[in-house]
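Chemist: mind looking at a prediction? Sequence and model below.
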Amino acid sequence: METQFELRHLTYFQNKNIFVGSCGPLRYRLAPKGDCIEVSAWKDDRCFEAQEAPEQTQVPISDEGLAEAVAWLKGRI
């Protein structure tokens, strides 16, 4: 079965909104930073702010960048 990540549309991130979600044990956060989206992932029931060192990457704020973010998140499951 294909793992689905339910992200918001590109305009959501272009308007500087932060998105937090989960998929099974994986928790993730996408936060716009300048012209990129910082993508964070962790496997703990604590919130992002309580994490000491979540895995992170940055992708461009674009449809391609969102696709990269999903691929990166799938690699963390």
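Modeler: Nice, thanks for sending it over.

Chemist: C-alpha from now on. contacts and neighbour counts both.
Modeler: Noted.

Chemist: now do the contacts for A31.
Modeler: Contact criterion Cα atoms under 8 Å, 6 or more residues apart in numbering gives F13, K16, N17, I18, F19, I37, E38, V39 as the residues in contact with A31.

Chemist: out of those, which is nearest to L66?
Modeler: I37 (8.5 Å; Cα to Cα).

Chemist: second structure for comparison follows:
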Amino acid sequence: MENRFGIPKADYFTENSNFYTGSLLPFNYRIDAGGDTIQVIVWYGKMCLAKSKPSAQREFSKDTEGCGKALAWLEEQYQICVKQQ
């Protein structure tokens, strides 16, 4: 699967509990592995997450498989955004 988002490899999240943000305007996303799961939040527009209403969010297992599923879900959400534009 294409990684149009430039998201790091799974160990960036599974071993280090990091977060990662990015955008393909107007599509924005945050991937956070600070807890026991990987949480992905998407929102639209020019504003930061704190000033926006999330369009969708979902949690995934904090392992390599969960990272792959998160990336696939993020791509699905991006396609929804593109169709709405």
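Modeler: Noted; the coordinates are in hand. Note that the coordinates shown come from a computational prediction; the quantities given were computed from them, not determined experimentally.

Chemist: quick one: TM-score?
Modeler: The TM-score (TM-score structural alignment, normalised by the length of the first structure) is 0.81; 76 aligned residues with a Cα RMSD of 1.8 Å.

Chemist: drop anything exposed from the contacts of A31 of the first structure.
Modeler: Neighbour counting over the contacts of A31 of the first structure (16 or more other Cα atoms under 10 Å) leaves F13, I37, E38, V39 as the buried ones.

Chemist: just the element for the first one, please.
Modeler: Spelled out, it's F13 of the first structure. helix 10-14 (DSSP states H and E).

Chemist: same check, this time on the third one
Modeler: According to DSSP H and E, E38 of the first structure maps onto strand 36-42.

Chemist: where does that strand end up in the second structure?
Modeler: Mapping strand 36-42 of the first structure onto the second structure (TM-score structural alignment) gives residues 37-43.

Chemist: quick check: the matching stretch compared with the first structure, mean distance?
Modeler: Compared with the first structure after the fit, stretch 37-43 of the second structure shows a mean deviation of 0.6 Å (mean Cα distance after the TM-score superposition for the first structure).

Chemist: does Y78 of the second structure sit in a helix or strand, and which one?
Modeler: Y78 of the second structure belongs to helix 64-84, assigned by DSSP H and E.

Chemist: quick one, that helix and strand 37-44 angle?
Modeler: 10 degrees (axes from the mean of the first three to the mean of the last three Cα atoms, to 10 degrees).
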